[in-house]
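Enquirer: Model the following, please.
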Amino acid sequence: MTDLSETSRSPSAAGWLNRNVVGMGLTSLLSDAGHELATALLPGFMHILGLSAAALGAIEGISDAVSSFVKLAGGWLSDRTGRRKPIAVGGYFLTGAAMSLFAFAEGWGLIMAGRLVGWFGRGIRGPARDSLLAESVSPETRGRAFGFHRAGDTIGAIIGPLIGVGLLALLSPHAADPARPFRVAFFWTLLPGLGSAVTFALMVREARRPPSQVKFWASIRSLPAPFMRFLVGVGTFGLGDFSHTLMILAAAQLLTPPHGASAATEIAALLFALHNVFYAGASYPVGALSDRWGRRGLLASGYLLGALTAAGFLAAFLWHLASFAYLALLFILGGTYVAFQDALEGAMTSDLVPVNLLGTAYGLRGTVNGVGDLISSLAVGLLWTAVSPVAAFLYAAVTMLVGSAILWRVR
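Expert: You can find the predicted model right below:
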């Protein structure tokens, strides 16, 4: 494939493991340690507050959609102004500060507010950061750079849940109020969360580039046709790609009868940490393989793993498969397919789009993903509550399978 984005490359592209790549990887490690700590404990906290799976699905879906719509505007703004770094730093600050709002929640309102503010920041920073990452390396090493970044991102997502489980184990035996240990843990998210913004500000360098003069809708219309066709597969898969907090909820529900609610919450959080171990472990190898073998086939294979993960949860509820080993296998599959998705969607986008439209392209891809996240999380949560978890995961498995098939065929 002919690369369209070799011009206006950052001076730091001489070696792929450079200051920018390391700085962005460390930033994402810290950011994910904070917000994944909150994510791992949120289903258990909401259960204590008496909130339903439908409420969790709505909160996750709506906040993901807000994040994704902001990506489109934020990506275009980073192209328009020629400045990506200030947007990224501001986004990391918002996400780092917002998760602590959960500590004050007595119902769904503050949880929704914290998620919306945090995911607004996550949305506005994503295209700017991914564009800087793509501009910081050569076209031949993008897969490795994006894989390294996602690995750092996911190491933080391993550390965060482990810290959360440790805080619950330490504080729960002495707490008269079962919600209090969760509230303390949510305050701890401030330390790595705000540290991520400081790290990006100090470590990442941005080469000056001329601002784009292309207006918003004109920039979208200028995106290449192969990229727009690529989005068809991405969007279809996204319609079934539910929030993985629902995997944590599924594990907690399946494990509660044999273990009790408190132990089930801790085991489910540990399973999510295992999910993130495999996410981190697979991200760099998948990215490196894509530099050699091409990205489309590998990404379609990752989408197929997503369909198998959903089918596995369907079977767990249908046949009451609640063993730790079986659930661990599902979380391993879940973490692995997300590694394919996150490393390769970003790298493939930069293969298909010229550098002056990278921010807009990442924003549009994020918006497509966000619409899918909204529909999938709402659909899975509502089907779970109104019909059954079996119906919810059947919908997810079939939709993700169709997305994989489309990506194989569309060129």
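
Enquirer: From here on, just use CA atoms for contacts and neighbour counts.
Expert: Will do.

Enquirer: So which bits of the one helix or strand Leu249 maps to are buried?
Expert: Taking DSSP states H and E as the definition, Leu249 sits inside helix 245-259. By neighbour count on 16 or more other CA atoms under 10 Å, the buried set for helix 245-259 is Thr245, Leu246, Met247, Ile248, Leu249, Ala250, Ala251, Ala252, Gln253, Leu254, Leu255, Thr256.

Enquirer: got the contact list for Ala391?
Expert: If you count contacts by CA atoms under 8 Å, 6 or more residues apart in numbering, Ala391 has them with Leu314, Leu383, Trp384.

Enquirer: Regarding the second one, what is its secondary structure?
Expert: Remark: Leu383 carries the secondary structure label helix [criterion: DSSP: H, G, I helix; E, B strand; the rest coil].

Enquirer: got it, and the first one?
Expert: Each residue gets one of three states, and Leu314 gets helix by three-state DSSP.

Enquirer: Show me what the helix or strand following the helix holding Leu249 is packed up against.
Expert: Counting by DSSP H and E, the next helix or strand C-terminal to helix 245-259 is helix 261-293. Where contact means 3 or more CA pairs under 8 Å, 6 or more residues apart in numbering; DSSP states H and E, helix 261-293 is packed against helix 19-48, helix 142-171, helix 245-259, helix 324-352.

Enquirer: Show me which residues of helix 261-293 are buried.
Expert: Those would be 261-262, 264-288, 290-291, for helix 261-293 by 16+ other CA under 10 Å.

Enquirer: What sits closest to Arg183 if chain neighbours are left out?
Expert: Leaving aside its sequence neighbours, Arg183 sits nearest to Ala103 (CA to CA, 6 or more residues apart in numbering; 4.1 Å).

Enquirer: could you check the angle helix 324-352 makes with the helix or strand harbouring Gly372?
Expert: Assigned by DSSP H and E, Gly372 belongs to helix 358-386. Put simply, helix 358-386 runs at 150 degrees to helix 324-352, going by axes from the mean of the first three to the mean of the last three CA atoms, to 10 degrees.

Enquirer: quick one more, to check against the first:
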Amino acid sequence: MNKPDQPNHVNLSVAKKLPQTVVVLGLVSFFNDFASDIVVPLIPILLATVFAAGPVALGLIEGVADALASFLKLWSGRHTDMKSGRRKGLVLTGYMLSNLARPLLGLAGSWVTVLLLRSVDRVGKGLRSAPRDAMVADATPSHIRGYAFGFHRALDNAGAVAGGLTAAAVLAWSDLSLSEVILWSAVPGFAAIVLLGAGIKEKKGDRIPPEKLQRTLSPLRWSALSVPMQHYLWVLMLFTFARASETFILLFGHELGISVVELLLLWSALNLAKAITSTQGGQLANHFGRGALILIGWSALAISFLAISQITTSIGLWMISICYGLFMGMSEGAERALISDYASPDERGTAFGWYHLVSGIAAIPSGLLFGVIWHVYNAAAAFIFASVLAFLAIVLLRVWAWPARQGYNE
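Expert: Predicted coordinates:
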């Protein structure tokens, strides 16, 4: 097991063939995010223009939705471990729930309805995320796991690009309203469900008997986690307070006077930047160590948010958002690969559940705090506050979380 700040010497010039499960799950995420990102970048615009709601409402909606999802992720990950690693059913249920609720946002009559439907959407995400990540880890040899998660994140971000561009094109070249565009998101969402149902077959052999598995699994309590994982998750929780929803970038663009179509193009450009670097970032994480790539991504957020607080033009927002996306994309696979390093094979679902739970516990106060600072002071103050927290998390990652891992392996 490699330390997060030490390299795994893999020859980057050798092409590694990813397992079919990883490829299919990547395509499922592509179509699901295609559907999601027709809708998500329109939410802050819908709130501001239709319901006259501002950053506090957006922070509450995103915070509550993410928190609900995160609590479910621990249960769902643990549940699939208890089922001897049978994960597909819960993953499929999660995708179905999200893709039933999300298009209904087009029929919402108030921001409270948006909150309820967005929460149901994220409940679906809560059911599927930890088991899906565990499926990727189960199917992939450890020496290319960073590559596998980077590939998955690349297709995830590519779907976001497709969704944002589709929404922009439809709004620019058709007479459809925002609500009608959101309703049409059901089409790629249906494709994701069909692909998952038909494209992955779980093996029924080599299962650990449930009664034996229940005796071998660690108790579901914080103290049962390894010390390095506890340290890493505490730092991750702090970083979550800094990692405000990227929809706030769009709300900031709206305040700068950027049109809806241009904001959708900006959203697509940001996610395209992530997609470009995600796979290569995963491969670099295998070679240079997970921690080095995480450090790059977190630093990019801290610097980008600080820069956003100082800009006053749409060109500046475009430049910073694209740079932010390029560097953040490099670290996305590394964050998940590091969790799989900490977990034994029969507890991967639980480990990813803890990862998603901890990153979501802070979601409600994080979103609300960001929105309240924005409302009471201004957008610049909110982005500066988030940047300072990100820099603090970076320091703790380097001086507290990494030494704990080194001591654990000695």
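
Enquirer: Just the TM-score for the two chains, thanks.
Expert: TM-score for the superposed chains, counting by TM-score structural alignment, normalised by the length of structure 2: 0.89, backed by 381 aligned residues with a CA RMSD of 1.8 Å.

Enquirer: so where in structure 2 does the helix holding Gly372 of structure 1 end up aligned?
Expert: Using TM-score structural alignment, helix 358-386 of structure 1 corresponds to residues 348-376 of structure 2.

Enquirer: next one: stretch 268-275 of structure 1
Expert: With TM-score structural alignment as the criterion, stretch 268-275 of structure 1 aligns to 263-270.

Enquirer: Which residues does that stretch contact?
Expert: If you take CA under 8 Å, 6+ apart as the criterion, stretch 263-270 of structure 2 is touched by 41-42, 160-165, 167-168, 250, 253-254, 318, 321-322, 324-326.

Enquirer: how far does that stretch sit from the chain's center?
Expert: Relative to its chain's centre, stretch 263-270 of structure 2 lies at 17 Å (CA atoms, centre = their mean, to the nearest Å).

Enquirer: Tell me who's in contact with the residue most central in space within structure 1.
Expert: Geometric centre of structure 1, nearest residue: Asp342, 7.5 Å, by CA atoms, centre = their mean. Contacts for Asp342 of structure 1 (CA under 8 Å, 6+ apart) come out as Arg150.

Enquirer: Translate it into the numbering of structure 2.
Expert: In structure 2, Asp342 of structure 1 lands on Glu332 (TM-score structural alignment).

Enquirer: where's Met247 of structure 1 relative to Trp217 of structure 1, distance?
Expert: 37 Å (CA to CA, to the nearest Å).

Enquirer: Which helix or which strand is home to the equivalent of Ile193 of structure 2 over in structure 1?
Expert: In structure 1, Ile193 of structure 2 lines up with Ala197, judged by TM-score structural alignment. Assigned by DSSP H and E, Ala197 of structure 1 belongs to helix 190-203.

Enquirer: What is that helix packed up against?
Expert: helix 19-48, helix 85-98.

Enquirer: Between those, which one is closest to Gly143 of structure 1.
Expert: When these are compared by CA to CA, helix 19-48 sits nearest Gly143 of structure 1, at 12.1 Å.

Enquirer: same for the closest one, what does it pack against?
Expert: Under the contact criterion of 3+ CA pairs under 8 Å, 6+ apart, helix 19-48 of structure 1 touches helix 85-98, helix 108-135, helix 142-171, helix 180-188, helix 190-203, helix 245-259, helix 261-293.

Enquirer: need the contact list for the nearest residue to Gly34 of structure 1 once chain neighbours are set aside.
Expert: Nearest residue to Gly34 of structure 1, sequence neighbours excluded (CA to CA, 6+ apart): Thr189, at 4.3 Å. For Thr189 of structure 1, the contacting residues are Ala33, Gly34, His35, Leu37, Ala38, Gly96, Ala97, Met99, Ser100, by CA under 8 Å, 6+ apart.

Enquirer: my guess is the fifth one meets Met99, correct?
Expert: It stands for Ala38 of structure 1. Yes: with contact defined as CA atoms under 8 Å, Ala38 of structure 1 counts as touching Met99 (6.6 Å).

Enquirer: Pick out whichever of those two has more residues nearby.
Expert: More neighbours surround Met99 than the other of Ala38 of structure 1 and Met99, with 30 against 27 (other CA atoms under 10 Å).

Enquirer: how about that one, what's its match in structure 2?
Expert: Aligned partner of Met99 of structure 1 by TM-score structural alignment: Arg102.

Enquirer: ok, back up a step: check contacts around the match of Ile193 of structure 2.
Expert: Thr27, Val89, Gly90, Tyr92, Phe93, Gly96.

Enquirer: Of the residues you listed, which is the most crowded?
Expert: Tyr92 (32 neighbours).

Enquirer: Now it. Nearest residue, chain neighbours left out?
Expert: Ala197 (5.0 Å).

Enquirer: what about that neighbour, distance to Leu26 of structure 1?
Expert: Applying CA to CA to Ala197 of structure 1 and Leu26 of structure 1 gives a distance of 10 Å.

Enquirer: now swap in Ala347 of structure 1 and tell me
Expert: Applying CA to CA to Ala347 of structure 1 and Leu26 of structure 1 gives a distance of 19 Å.

Enquirer: Ok, Arg205 of structure 1 next?
Expert: 14 Å.

Enquirer: Comparing these two, which shows the higher neighbour count?
Expert: Set Arg205 of structure 1 next to Leu26 and count neighbours by other CA under 10 Å: Leu26 wins out with 23 against 17.

Enquirer: end-to-end on stretch 241-254 of structure 2?
Expert: Start-to-end span of stretch 241-254 of structure 2 (CA to CA) is 23 Å.

Enquirer: about what we covered before: want to throw the buried residues of helix 245-259 of structure 1 into a markdown table with distance to Asp130 of structure 1?
Expert: Listed next are those as a markdown table, based on distance: CA to CA, whole Å:
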| residue | distance to Asp130 of structure 1 |
| --- | --- |
| Thr245 | 24 |
| Leu246 | 27 |
| Met247 | 27 |
| Ile248 | 28 |
| Leu249 | 30 |
| Ala250 | 32 |
| Ala251 | 32 |
| Ala252 | 34 |
| Gln253 | 36 |
| Leu254 | 37 |
| Leu255 | 38 |
| Thr256 | 40 |
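
Enquirer: closest to Arg80 of structure 1 among those?
Expert: Closest to Arg80 of structure 1, out of all of the buried residues of helix 245-259 of structure 1 and judged by CA to CA, is Thr245, at 35.1 Å.

Enquirer: The closest one and Leu394 of structure 1: what is the separation?
Expert: Separation of Thr245 of structure 1 from Leu394 of structure 1 (CA to CA) stands at 17 Å.

Enquirer: Same check on Ala40 of structure 1?
Expert: For Ala40 of structure 1, the distance to Leu394 of structure 1 - CA to CA - is 24 Å.

Enquirer: Many thanks, have a good one.
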